[in-house]
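*Asks:* sharing a model prediction with you, sequence too.
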Amino acid sequence: MTPVNQVPLISRFGVPGLYQEPYTSHAVTVDGNSRLTVTAGVVGRNPDGSAPDSLAEQASLAMDNLIAILSAAGAGPRDILILNMFVVDWTEDQFPALQPAFGKLLQSDGGPGFPGSLLVPVKALAYPNLKFEVQVIAALPGRVRSWQKESALSRNDAPPRQVDVAIIGAGFSGLQAAADLQKAGFSTLILEAKDRVGGRSYSLPLASGSGLVELGATWINKDTQPRVAELARKFNLDYLQQYMQGDSLIELEDGTRLRADSENATETPDAPEFGAAIAEAAGAFDAAAADIDLEKCTWAEQDCTLEEWMARKEFSPTARAFTQLFVAMLIGGNVAEIGAHYFLDYIKSQGGFESLASDGPKGAQNLKIKQGTSAIASGMASGLTPGSILLNAPVASVRQDGSGVRMLARNGLEIAAKRAVIAIPSNTYSAIKFSPPLPRGKAALVSQTKGGMYYKVIATYSKPWWRDLGLVGKFLSFKGPICFSWDISDPEASQYSLAFFVAGRLAVGFKDLPLFEQEQAVLNHLAALVGPESAHLAHDPLEVNSIVWPNEEFFHGAPSSFMGPDLLSKYGQDFRAVFQHLHFGGAETAYEWKGYLEGALLAGARVAKEVAASLGGGK
């Protein structure tokens, strides 16, 4: 989040033991947010261009002019950091001639506060009658500036930076769109609100040793997700097979704990009704999803909440409980909120239930990237034209007219483009002012999408003690706070970690806890799950890392956004529709692998084709 205190810490200091000059500091440092004002050279000239004859008079008038300029910028002499003076034919006996001019600075606005200063003797200035010139750098708190009537200042604003295509968001979708468009010969500029590329891909090096953990997107499949796999090969990244040896540990709502085969939870000897419930739900999902048209956003059935749909299909109580857990795992949603059409569309876009639930050769959780999924994003960014990605540049407004698009970033940067790509989560569109407003269908859709409730807590240990207990690292709970988990270790790096997810309805109360209490609640739950004999192992991590995705600025949820009932069928066609000069990407807009890295790449490629076609196909 943006820090509340945006006042810069300005330190002016002299070094003990060095020479000291009056009214000056050896150095000035500025820490924190600030707004710099740099003046041009200021001379002692009147509005008609005339200048006094003497050095003293010119220096005095120059200081008057300087104070007026600083005031127009919202600054004053007290804000001066650097004071540079240039004097023609300087000699030391001219000091008295400059003292009255310095007096004006000292008496105005509390004085210059001992800036770093420099006096440079020169042979001549730009005009033969000039004897004195001053130039300063001043720092103001945050974005403070003074109000002026429009006619009060002569504006010399730089024209907006011009590109063929401006892209909002440096996630996988925005990066793919930029790569394809640059390859086609178009100039692009990505404006990324965060201080990194990759979007919901966020690889974090461990402080306790070698290796890294994934706070965001983690897995790929080299067969069913060919685009992301091709990028991994292109950047010479290494695969890590998802660990699959051992049992899952499942906690039911009544506190009963079961061990189940990690790859076939339908085979649960201790509770056959649980395995039957998974089979029941999976079969119903795939059967209903078969009637969905991904491109036309149509479904043969009447839409409703997923909770209502389960009642319509007469799900068993255990199948309903499993579905609630599965929705939390998949999207971070709640069956009482998510539309059945959207949920089933999501499943179909991923290739069905087995693809989503499996860690095996055809499963979505089959492979990890040893160097982290962020290495893919970094590789993509490195392949773009240098300077074509701007970080820390959240967009405040997007204005369209007959000539194209004008984007204004919160930092004041203005971009002019022929076309623009919006490649950010749909639930964050509301942070941008669109002019003209988005069409009714698109606005209705994006204003009602919600970010998934997803908290990720990663505990890293000195050894994989759960494997010694015959466990695969999957802990599933219907009670919480842990909702589900995976082993995300890298044995070659001696990195042994469990990634825990608190999601959906189980995350509602969890989000109000302080971060330390959130992490402790997860470790306490893990200790309870493995039992008293092994609880001490759960409580002995080398380090714990976590991320609260709903609180992450510019995301406000993970792993994707979701829709309530009727939205997809009514407005789904509007989701990807071009609006004048605006094109819409992002993982949510993919037809296949919606919400995944693969889907983000597919959406980026699709939107790049749209833009290229609208601009004449390439250069």
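*Replies:* It's in. Since this is a predicted model, take the numbers as computed values, not measurements. Numbering: from 1, shown residues only.
*Asks:* drop to CA atoms for contacts and neighbour counts, all remaining ones
*Replies:* Fine.
*Asks:* skip the chain neighbours and tell me the closest residue to the residue positioned nearest the centre of the chain.
*Replies:* For the chain, Lys194 is the residue whose C-alpha lies nearest the centre (Cα atoms, centre = their mean; 4.1 Å). Closest residue to Lys194 in three dimensions, ignoring its sequence neighbours and counting by Cα to Cα, 6 or more residues apart in numbering: Asn392, at 5.1 Å.
*Asks:* report how many residues lie close to that neighbour.
*Replies:* Residues within reach of Asn392, counting by other Cα atoms under 10 Å, total 14.
*Asks:* quick check: it touching Val197?
*Replies:* No: taking Cα atoms under 8 Å as the contact criterion, Asn392 and Val197 are not neighbours in contact, 10.3 Å apart.
*Asks:* quick one: contacts for Leu189?
*Replies:* Val163, Val165, Ala166, Ile167, Ala178, Ser388, Ile389, Leu390 (Cα atoms under 8 Å, 6 or more residues apart in numbering).
*Asks:* what's the answer for Thr428, then?
*Replies:* Taking Cα under 8 Å, 6+ apart as the criterion, Thr428 is in contact with Phe554, Phe555, His556.
*Asks:* returning to that earlier point: how close does the residue nearest to Lys194 sit to Gly470?
*Replies:* Counting by Cα to Cα, to the nearest Å, the separation of Asn392 from Gly470 is 46 Å.
*Asks:* then Thr37?
*Replies:* Using Cα to Cα, which is the criterion applied here, Thr37 is 64 Å from Gly470.
*Asks:* who has more neighbours, the two?
*Replies:* The neighbour count for Thr37 versus Gly470, taken as other Cα under 10 Å, is higher for Thr37 (19 against 13).
*Asks:* put this next to the previous one:
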Amino acid sequence: MSLNMFDPVDVVVVGGGLSGLVAARELQAAGRSVHLIEAAAELGGRMTGQRVDLSGPGSAVAAPASSPWVDLGGQWVGPTQTRFLALLERHGIRRFESPHDGETVLVFGSTRCTFAGFFQGFPEGQPPAVPSADWDDAMAALERFQALVEELPEGHPHHHPAAAELDQLSFQEWIDANTHTPFAAWYFAYFCRAVGFLGPAEPEQVSLLHVLWGQRTAAQGEHPEEELLHGGAGQLPALLAADLGEGVVRLGEPVRAVSQLEPGGPLQAASGVPDQADPAGSGPTAAHPVVVHTDKAVYPCRAAIVAMPPAQAAQLRFSPELPADRLELQQRMEMGACAKVLVVYRTPWWRQQGLSGIAIGDRPWVELCADSSDPESGTGVLAAFVVGHRYARWAPLDAEARRQAVLGDLATYLGPQALEPVAYVEKDWPAVPFVGGAYAAWMPPGLWSRCGDAMRRPHGAVYWAGTEVAERWPGFFDGAVRSGEEAAAAVLAQLG
């Protein structure tokens, strides 16, 4: 097989999600030459959307241009997510307040209630109509939880004096020790499954330190779901790619290996790369000490940025080999198990019942749904999430059974009109090649303590980016932007 040998550039960015696109833009703005290589046929990673066809049940990828957008991945932005807000302003993307007028629905056990408030990481407004002993138990535990959060420093948490002790515990062990009622225990388990920096993960899977760190760096009290975007977040990757210009982006080209000169040592080719992927003269050189290999081409450069979730970066071969802590990080930092379902109606009919469209509860499939209706479209859109163990039971069902499971829970929350959408769209994120899950990746007990330094530490002239790497707003769009900017700045400093 004959491979293309591309002219050398300053930097190759591996991964065309938000973080990789931002890193490439920053490097170009500083006058550096860049290639951006994306394995999938489209850019965006977890930032993607589509139009929906309102002509009948189901959805259509090629819907009319007048059809409303839905975001299949992330969709919200909050007032302290300053780097993402700046990006939206730069591209003229308009925002609107997330719909929340009306009462929230809570279903717990056999009881359904509505209340003028909300809770997710912190309580706001009126408490739900659960027994006062249950609510008091949850609030007392939340106070103890928040005290631990406030002890953590800024940045990654693993150098905190108590980090090792906190990291050895699962979040479930903390819940068991600090709650005394089924409602309070569910309150924290729901939080673990619902919030973006947590994967989502089940509380027995994730480190207590990771949950505390997430609440420290991406606090729900800062209202990260305050606004939505007209036209959806999924429009942004194409705009960022257009900024890069022609010939920069390579799509549908999985990177297989990265080889580089070992400092002070001999030139090495990537271990396991087929002979034809490293023809004579295509290896690292003093002028271009890094080479990125795909099945189609060879890309020499001076530095590389790998902007991928750690579990996806584990699919690449590196030479010299990665250190042991980075290898373990990539092997054990799993992506969250999450399917996002967008259910579209002719109108947001729940508002006529005085409901906000936000519902939470211990239903068998959907623990959280939220009104995601763009007021300019006139349609009603509910975003529902099937996560964790619920996802593991739901994903093997046939398409109609999955649909009925989601719609049945929405009907329990909001009423029988939920059973009659005009469009229903699923995004099964763990099944998406080159992504493997959503919202983000999470740390099991002990991994922060052993491998935290490997999250950001460069491997020679290879740097890491992605929302999981961020020290502020990890798991959110803002974390992806910050990580891309910071990786680009580190590469620019190396290049001098």
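*Replies:* Received, thanks. Remember, it's a predicted structure, so these values are computed and weren't measured experimentally.
*Asks:* still on that earlier bit, between the contacts of Leu189 of the first structure, identify the one with the most neighbours.
*Replies:* Ranked by neighbour count (other Cα under 10 Å), the contacts of Leu189 of the first structure have Ala178 at the top, with 33 neighbours.
*Asks:* ok, the counterpart of it in the second structure - contacts?
*Replies:* Matched by TM-score structural alignment, Ala178 of the first structure corresponds to Ala24 in the second structure. With contact taken as Cα under 8 Å, 6+ apart, Ala24 of the second structure is in contact with Val13, Val34, His35, Leu36, Leu244, Ala488.
*Asks:* which of those sit farthest apart?
*Replies:* For the contacts of Ala24 of the second structure, the farthest-apart pair by Cα to Cα is Leu244 and Ala488; their separation is 14.5 Å.
*Asks:* how about stretch 426-444 of the second structure, aligned to which bit of the first structure?
*Replies:* Aligned using TM-score structural alignment, stretch 426-444 of the second structure spans residues 546-564 in the first structure.
*Asks:* for that stretch, buried residues please.
*Replies:* With burial defined by 16 or more other Cα atoms under 10 Å, the residues of stretch 546-564 of the first structure counted as buried are 546-550, 554-564.
*Asks:* cool, stretch 99-116 of the second structure as well?
*Replies:* Neighbour-count burial for stretch 99-116 of the second structure, counted by 16+ other Cα under 10 Å, picks out Pro99, His100, Gly102, Glu103, Thr104, Val105, Leu106, Val107, Phe108, Thr114, Phe115, Ala116.
*Asks:* for those, work out which two are farthest apart.
*Replies:* Spanning the widest gap among those are Pro99 and Phe108, at 23.3 Å by Cα to Cα.
*Asks:* grab the nearest non-local neighbour of the equivalent of Tyr345 of the second structure over in the first structure.
*Replies:* Under the alignment (TM-score structural alignment), Tyr345 of the second structure maps onto Tyr461 of the first structure. Spatially, and ignoring its direct neighbours in sequence, Tyr461 of the first structure is nearest to Pro541 (4.6 Å; Cα to Cα, 6+ apart).
*Asks:* return the residues in contact with the one you found.
*Replies:* For Pro541 of the first structure, the contact set (Cα under 8 Å, 6+ apart) comprises Ala459, Thr460, Tyr461, Ser462.
*Asks:* can I get these in JSON lines with neighbour count?
*Replies:* Listed next are these as JSON lines, based on neighbours: other Cα atoms under 10 Å:
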{"residue": "Ala459", "neighbour count": "23"}
{"residue": "Thr460", "neighbour count": "26"}
{"residue": "Tyr461", "neighbour count": "22"}
{"residue": "Ser462", "neighbour count": "15"}
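*Asks:* among those, find me the one that's closest to Gly572 of the first structure.
*Replies:* Of these, the one sitting nearest to Gly572 of the first structure (Cα to Cα) turns out to be Ala459, at 39.5 Å.
*Asks:* distance-wise, check Asp291 of the first structure relative to Ile278 of the first structure.
*Replies:* Here the distance between Asp291 of the first structure and Ile278 of the first structure works out to 21 Å (Cα to Cα).
*Asks:* apologies, that question was intended for Ser34 of the first structure.
*Replies:* In this view, Ser34 of the first structure and Ile278 of the first structure are 57 Å apart by Cα to Cα.
*Asks:* can you check Leu390 of the first structure too?
*Replies:* When distances are taken as Cα to Cα, Leu390 of the first structure and Ile278 of the first structure turn out to be 46 Å apart.
*Asks:* likewise for Phe584 of the first structure?
*Replies:* Applying Cα to Cα, one obtains 36 Å for the distance of Phe584 of the first structure from Ile278 of the first structure.
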